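Trainee: Any chance you can model this:
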Amino acid sequence: MSNVEGNDTLNTLYEVSLRGSVSELETLIGRDPLLLHRISLTSFTETPLHISALLGHLDFTNSLLTQKPQLALETDHCSRTPLHLASAEGHVEIVHVLLQTCEDACLMSDQDGRIPLHYAAMRGRTEVARQLISGAKSESVMVFDGSGKTVFHLCVEHNHLETLKTLVQVGNVREDFLNSGDFHHGNTILHLAVMFKQIESVRYLLSISKIKEEANIQNKMGYTALDMLDQVPKDMRSLQIKLMLVDAGFKNNENNQVHHPPSASIIDVPSSRTQNPNEKFWSNSLKRVNKLLQLKSGRLEEMRGMLSLVSTMISTVTFGVVMNPPGGDLSIHPLLQMQYREMFASFLTMNTISFIASLGVTLLLISGVPLRNEVTMGLLSVGTGVCLTFLVLTYIYAVPLNKNLHFGETFSVLFSWLGLVGAIVVFTIIRVISKLAKVL
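Mentor: Next up is the predicted model:
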């Protein structure tokens, strides 16, 4: 057979693999008995068995393995065997046939360091995972992938709880292996389940005695599973998980907590003399102020992005107004007559104050200054209020310049704004008084 005819036959073989036609395969092999042995001499990255395993052609796979069993160990350009592909796609019967032909394939890793079981875990192929463990090499459940994760990590990471349960039940792994951390961050499967807020996964993992016993195991950052909740946005799921962990006896790592010296170490220091009433009054006053300043504001961190967006928007608007002032080209516009000059100067003053205040708020937000107490939040709120107030005044002066209206026609906007500001001020005063009352 010439080289041209041989290449044509190989091309036909791959086309037949896509269709999964056993009769056509037998016809091709009848014409050229050495056809399957010449596959390794071609430039194709996959073998026909890779294609058959990927597409789920069971009879075609059986026929190929009967003719040449060694195809089960051939790899593609990613170093994946046909078993990798069949496992990822969930073709249980093909997985069974491949394992009967060569069970060693279940321990072969691809270029990412993953064996077929890793792909079954990632894709949630529960029956394939069961087949790979119980039908071949049970030790495959203990293999880490190239990124240092176990099959249990992959199940949690891709949220496949049923597959995780099957691996735990069938895998016959050491219980301490379930508490293994990944190589990069040292996160256990419980760390991941908490981080991804998988309530059912957390509940199941807490039912495993060894995991519950190692309640306060830490990752490489020194975080316990309970600490992980402080690193994710708060919602009802995180609260529910926190209650579950606390009930199970989990604790925060005290080394990660910010501790302030107890008041006794500051005020009630044993002394050879008795404090007089004035000293005691000022000491207690300083103590209360310190407590007030140390109050953390979770609301502030949530407001950081919003304040930054608002201040940037105001800066953009006020800058644009200067570049394109109301009324168009002021050098030729009739509104530049004497009666409008004073009005335009006031408009420009209000706009400039709003512009500078908004830049100040933005600068404070991006400067890296710790924003941890109510005082800083108050300063940011006042700064934003100044921006908005003078933006309202800018609007009041801009309307007459544009439409030749009188001030009286725009004062309703000012009065509405003052009413809103007044309501917020009253609310803030009540809130501050309430906080002071609690501290005192």
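Trainee: make it CA atoms for all contacts and neighbour counts henceforth
Mentor: OK.
Trainee: Quickly note the distance from Ala345 to Thr394.
Mentor: The span separating Ala345 from Thr394 equals 11 Å under the rule Cα to Cα, to the nearest Å.
Trainee: how much space is there between Gln100 and Ile94?
Mentor: Plainly put, Gln100 is 10 Å away from Ile94 if you go by Cα to Cα.
Trainee: Looking only at neighbour counts, state which of these two leads.
Mentor: The residue with the greater number of neighbours, taking Gln100 and Ile94 and applying other Cα atoms under 10 Å, is Ile94; the counts read 24 against 12.
Trainee: Leaving out sequence neighbours, find the closest residue to the more buried one.
Mentor: Counting by Cα to Cα, 6 or more residues apart in numbering, the nearest residue to Ile94 once its immediate chain neighbours are dropped is Leu58, at 5.9 Å.
Trainee: burial count for that neighbour?
Mentor: 18.
Trainee: do Gln339 as well
Mentor: 9.
Trainee: OK, contacts around it?
Mentor: With contacts defined as Cα atoms under 8 Å, 6 or more residues apart in numbering, Gln339 is in contact with no residue.
Trainee: That one sits in which helix or strand?
Mentor: Using DSSP states H and E, Gln339 maps to helix 338-366.
Trainee: now the residue nearest to Val439 when sequence neighbours are not counted: how far from Lys251?
Mentor: Closest residue in space to Val439, ignoring its immediate chain neighbours: Arg288 at 6.4 Å, by Cα to Cα, 6+ apart. Distance of Arg288 to Lys251, computed by Cα to Cα: 29 Å.
Trainee: now do Leu36
Mentor: Between Leu36 and Lys251 the distance, using Cα to Cα, works out to 61 Å.
Trainee: same thing with Lys403?
Mentor: 66 Å.
Trainee: who's more crowded, these two?
Mentor: Lys251 (16 against 10).
Trainee: now that one, what's its secondary structure?
Mentor: Secondary structure assignment for Lys251 (DSSP: H, G, I helix; E, B strand; the rest coil): coil.
Trainee: for it, what are its contacts?
Mentor: Residues in contact with Lys251, defined by Cα under 8 Å, 6+ apart, are 215-216, 224, 226-227, 245.
Trainee: Check these and tell me the two furthest apart.
Mentor: Looking at the contacts of Lys251 by Cα to Cα, the two members farthest from one another are Ala215 and Asp227, with 11.6 Å of separation.
Trainee: Tell me which of the contacts of Lys251 fall in strands.
Mentor: With DSSP state E as the criterion, strands contain none of the contacts of Lys251.
Trainee: Any chance of TSV for those, columns neighbour count?
Mentor: As requested, these are arranged in TSV below (neighbours: other Cα atoms under 10 Å):
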residue	neighbour count
Ala215	21
Asn216	18
Thr224	24
Leu226	25
Asp227	23
Leu245	20
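Trainee: And this one, please, so the two structures can be compared:
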Amino acid sequence: MAAAEKKLYDAATKGDLATLQQLLRQDPHLLDAVSFPYSRNLLHIAITHGQVRIAEEVLKMNPRLARILDSQKLSPLHIAVEEGRLEMVKRLLVVAPETCWWRDGHDMNPVHVAAMDGNVEILEELLQQDLFPAMERLRRGQTVLHLCVKHRQLRALKVLVQKLGELVCARDDDGETLLHLAVRCNQLEMVKYLVQITKLDKEATNLMGKTALDILKESPKDPTTYSDMRRILNSLSDHSTLLGILPKMTDITMVVVVLIATMAFQAAVSPPGGVWQDDTPSHRAGQAVMASTHPKMYKHFVNANTTAFVSSLVTIMLITTGLPLEQFFFLAVATTAMWLSLTSLGVGYGASLIMTTPKEEQSLGYIVAAVVSVFLSFLLLLLLYLSVNGLRSSWRRRSADRSF
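Mentor: From the prediction side, this is the model:
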């Protein structure tokens, strides 16, 4: 190393700004011409040694150095992130924001490096600049969230899940979710956190057809974490069986309940038998004919129609307001409301049928009994199937437990 370069290096590492400025006044081209080990320039050296004043001076004189990579494909921003230099990261993001996307020799951009190191403050600064680099995949299709799990960075994972919620469902090239990886890496705290995320499919299988619980059974037993992790994953399996009792709330469900609400509203303004067209001492124009001719039956019709309308609105509200329908309570409420609206629609149909075909009249009690019987029969068959299926799954789990 030449004498001038040695003096420049010493000034940069020791923070001697006066000597640095003097050397560069003597030779203005020295800043561009000098190269240190690993093909690093003076900005790389200053950042590595935490000399912020030197780095800022270098950037003022030659901002192009912020875009120069060393022999390991590390940009100054990579080094600043790796060394935890928050102020330097902020300065570099102003000068060269595009380096957020650049990959180093390990195929990682600065966001990946910050997540791996668990530097939450720097990670939040980078995400504030641009969220998209955090969505870039690593080797074998892993995401920055997989990287957090692998390196035990729970705080960084929480920040990223908050910012990039949908990415939590991503799988790597082996089809493994974050929960698969957390179990494989024996990360109990990660597992506790991940099972609380409603978007994450806890029963997902990888390309080998294995769930997180299957991976745990095949892993060496760690006495400090195995029992707790087994209990958590078993409860997930039981919860999934419980959720199997109820249907999934889909777009089709939304269409059905909207249709029921529309039908109930239409029946309210256009009841069976029509409305009176004139005013008389016994009725007014616009009132339902059925209310005068069959008052008791009309009362049953109104009750059933109102129940169908209100329960449909409840289901619509639960689906559209973003409540966690993956949780059993909210899903049970939504499903009960949907079934209630369907049952009430059947009762309302029966009342309308009696009103419009009096010669073939059946009692409302018969209609209600028929609707309820069909409903309960379906529910009983469903519960019987799920009970048998649940007992079979429990027997399989107990058999698997005895084999370990």
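Trainee: Flag every buried residue along the helix holding Gln339 of the first structure.
Mentor: Taking 16 or more other Cα atoms under 10 Å as the basis for neighbour counts, the residues of helix 338-366 of the first structure that come out buried are 343-344, 346-348, 350-355, 357-362, 364-365.
Trainee: what does stretch 117-132 of the second structure give?
Mentor: By neighbour count with 16+ other Cα under 10 Å, stretch 117-132 of the second structure contains the buried residues 117-120, 122-124, 126-127, 131.
Trainee: So of those, which two are at opposite extremes in space?
Mentor: Farthest pair in those (Cα to Cα) is Asp117 and Leu131. Separation: 18.2 Å.
Trainee: Please identify the buried residues of stretch 20-40 of the second structure?
Mentor: Neighbour counts over stretch 20-40 of the second structure (16+ other Cα under 10 Å) mark 20-21, 23, 30-31, 34-35, 40 as buried.
Trainee: What is the most widely separated pair among the residues you listed?
Mentor: Among these, the pair separated by the greatest distance (Cα to Cα) is Gln21 and Arg40, at 19.4 Å.
Trainee: Give me the aligned partner of Leu160 of the second structure over in the first structure.
Mentor: If you follow Leu160 of the second structure across to the first structure using TM-score structural alignment, you land on Leu167.
Trainee: Kindly report the same for Lys73 of the second structure.
Mentor: Under the alignment defined by TM-score structural alignment, Lys73 of the second structure is paired with Ser79 of the first structure.
Trainee: Verify the stated contact: its match with Arg114.
Mentor: No: at 9.9 Å, Ser79 of the first structure and Arg114 do not qualify as touching, with contact defined as Cα atoms under 8 Å.
Trainee: And these two? Which one has more around it.
Mentor: Each of Ser79 of the first structure and Arg114 has its neighbours counted (other Cα under 10 Å); Arg114 has more, 24 against 18.
Trainee: what's the closest non-adjacent residue to Leu365 of the first structure?
Mentor: If the residues on either side of it in the chain are set aside, Leu365 of the first structure comes closest to Ser308, at 6.6 Å by Cα to Cα, 6+ apart.
Trainee: The one helix or strand that neighbour maps to: how far from the chain's middle?
Mentor: Using DSSP H and E, Ser308 of the first structure sits in helix 298-323. Centre-to-centre, helix 298-323 of the first structure and its host chain are 25 Å apart (Cα atoms, centre = their mean, to the nearest Å).
Trainee: can you check stretch 287-299 of the first structure too?
Mentor: Taking Cα atoms, centre = their mean, the mean C-alpha location of stretch 287-299 of the first structure is offset from the chain mean by 30 Å.
Trainee: got it, and stretch 413-422 of the first structure?
Mentor: For stretch 413-422 of the first structure, the distance to the chain centre is 41 Å (Cα atoms, centre = their mean).
Trainee: got the buried residues for that stretch?
Mentor: For stretch 413-422 of the first structure, a neighbour-count test (16+ other Cα under 10 Å) marks Trp417 as buried.
Trainee: quick one: the helices in the stretch 1-150 of the first structure?
Mentor: If DSSP state H, counting those that start in this stretch is used as the criterion, the helices of the stretch 1-150 of the first structure fall at 3-19, 22-31, 48-55, 58-67, 82-89, 92-101, 116-123, 126-134.
Trainee: Who are the contact partners of Tyr366 of the second structure?
Mentor: Contact analysis of Tyr366 of the second structure by Cα under 8 Å, 6+ apart lists nothing.
Trainee: just to revisit the earlier point, show me what whatever helix or strand comes next after the helix holding Gln339 of the first structure packs onto, helices and strands only.
Mentor: Going down the chain from helix 338-366 of the first structure, the next helix or strand is helix 374-403, by DSSP H and E. Here helix 374-403 of the first structure touches helix 277-294, helix 298-323, helix 338-366, helix 411-439, going by 3 or more Cα pairs under 8 Å, 6 or more residues apart in numbering; DSSP states H and E.
Trainee: In the second structure, what range does helix 374-403 of the first structure match?
Mentor: The aligned range for helix 374-403 of the first structure is empty, by TM-score structural alignment.
Trainee: How much space separates the match of Lys73 of the second structure from Thr45 of the first structure?
Mentor: Here Ser79 of the first structure is placed at a distance of 10 Å from Thr45 of the first structure (Cα to Cα).
Trainee: and if you look at Leu239 of the first structure?
Mentor: Distance of Leu239 of the first structure to Thr45 of the first structure, given as Cα to Cα: 50 Å.
Trainee: before we move on, what about Leu380 of the first structure?
Mentor: Distance check for Leu380 of the first structure against Thr45 of the first structure: by Cα to Cα, it reads 61 Å.
Trainee: cool, Ile199 of the first structure as well?
Mentor: According to Cα to Cα, Ile199 of the first structure stands 43 Å off from Thr45 of the first structure.
Trainee: returning to what we had before: what's the counterpart of the residue nearest to Ile94 of the first structure in the second structure?
Mentor: So Leu58 of the first structure corresponds to Val52, using TM-score structural alignment.
Trainee: show me the contacts for that match.
Mentor: By Cα under 8 Å, 6+ apart, the neighbours of Val52 of the second structure are 46, 87-88.
Trainee: can you put those in TSV and add distance to His180 of the second structure?
Mentor: Formatted as TSV, these follow (distance: Cα to Cα, whole Å):
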residue	distance to His180 of the second structure
Ala46	41
Glu87	37
Met88	37
